[in-house]
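J.: got a sequence here, can you model it:
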Amino acid sequence: MSVGEEFAQAQVDVKKLGARPGNDVLLKLYALYKQGTQGDASGSRPGMFDLTGRAKFDAWKNVAGTDREEAQRQYVELVRRLQGR
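T.: Next up, the predicted model:
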């Protein structure tokens, strides 16, 4: 299976997890997904009253420079760990 196919499958699998991951893990999943699909974060950081938006933007910015395929690979590995594989 190619990285792209594994990434697509991991997106399906993550929705079937038995327990909801903690916020730190959710932010990591979000960041790797965005990096793997769109590349580096662009635009301005959300305002100080948008705490969720800021956290997501900051998490995405933290993986800036990671190429898309590597971000997809890391996403797949994280989902596998969450599944206990």
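J.: hey, let's count contacts and neighbours off CA atoms from now on
T.: OK.
J.: residue contacts, Q35?
T.: Under the criterion of Cα atoms under 8 Å, 6 or more residues apart in numbering, the neighbours of Q35 are 41, 60, 63-64, 66-68, 71-72.
J.: among those residues, which one lies nearest to A8?
T.: Nearest to A8 among these, counting by Cα to Cα, is Q72 at 9.1 Å.
J.: thinking again about what came up before, looking at the contacts of Q35, which are in helices?
T.: In helices, judged by DSSP state H, the following of these are found: 60, 68, 71-72.
J.: here is a second sequence; please produce its structure as well for comparison:
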Amino acid sequence: MADLKKAFAQAQEDVKTITKRPSNDDFLFLYAHFKQAEKGDVSGSRPGMLDMVGRAKYDAWAKLKGTAAEAAMKAYIEKVGSLLQTHK
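T.: Model (predicted):
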């Protein structure tokens, strides 16, 4: 688990080095998996209709309900790795 947390922390640093803008779907994937790994299942109420960005983020995170933190970390690390390959 300690190795996974180190790799997760490294992926958080590595994602900052991407020079080409990823798609909105990629951003939502990273956001949702990061939040699931750090905070667990989504909490609070869904943002209103006028907050489209907040609503998209909430929905992406809510789809991961029940996902273990370790699984979310692994998915985040893999996504960052693939983005580093294609978005440099």
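J.: where does the TM-score land?
T.: Once the chains are laid over each other, their TM-score by TM-score structural alignment, normalised by the length of structure 1 reads 0.96; 85 aligned residues with a Cα RMSD of 1.3 Å.
J.: from the contacts of Q35 of structure 1, which is closest to G18 of structure 1?
T.: Q72 (21.9 Å).
J.: contact partners for the closest one?
T.: 3-4, 7, 32-33, 35-36.
J.: just to revisit the earlier point, which among the contacts of Q35 of structure 1 end up buried?
T.: Listed as buried from those are 41, 60, 63-64, 68, 71-72; burial here means 16 or more other Cα atoms under 10 Å.
J.: ok, now how distant is the equivalent of K16 of structure 1 over in structure 2 from K6 of structure 2?
T.: Taking TM-score structural alignment, K16 of structure 1 has T17 as its aligned residue in structure 2. T17 of structure 2 is 17 Å from K6 of structure 2, where distance means Cα to Cα, to the nearest Å.
J.: got it, and G48 of structure 2?
T.: Relative to K6 of structure 2, and taking Cα to Cα, G48 of structure 2 is found at 36 Å.
J.: distance of R80 of structure 1 from S42 of structure 1?
T.: Look at R80 of structure 1 and S42 of structure 1: by Cα to Cα, they are 29 Å apart.
J.: repeat that for K34 of structure 1.
T.: From K34 of structure 1 to S42 of structure 1 the distance is 11 Å (Cα to Cα).
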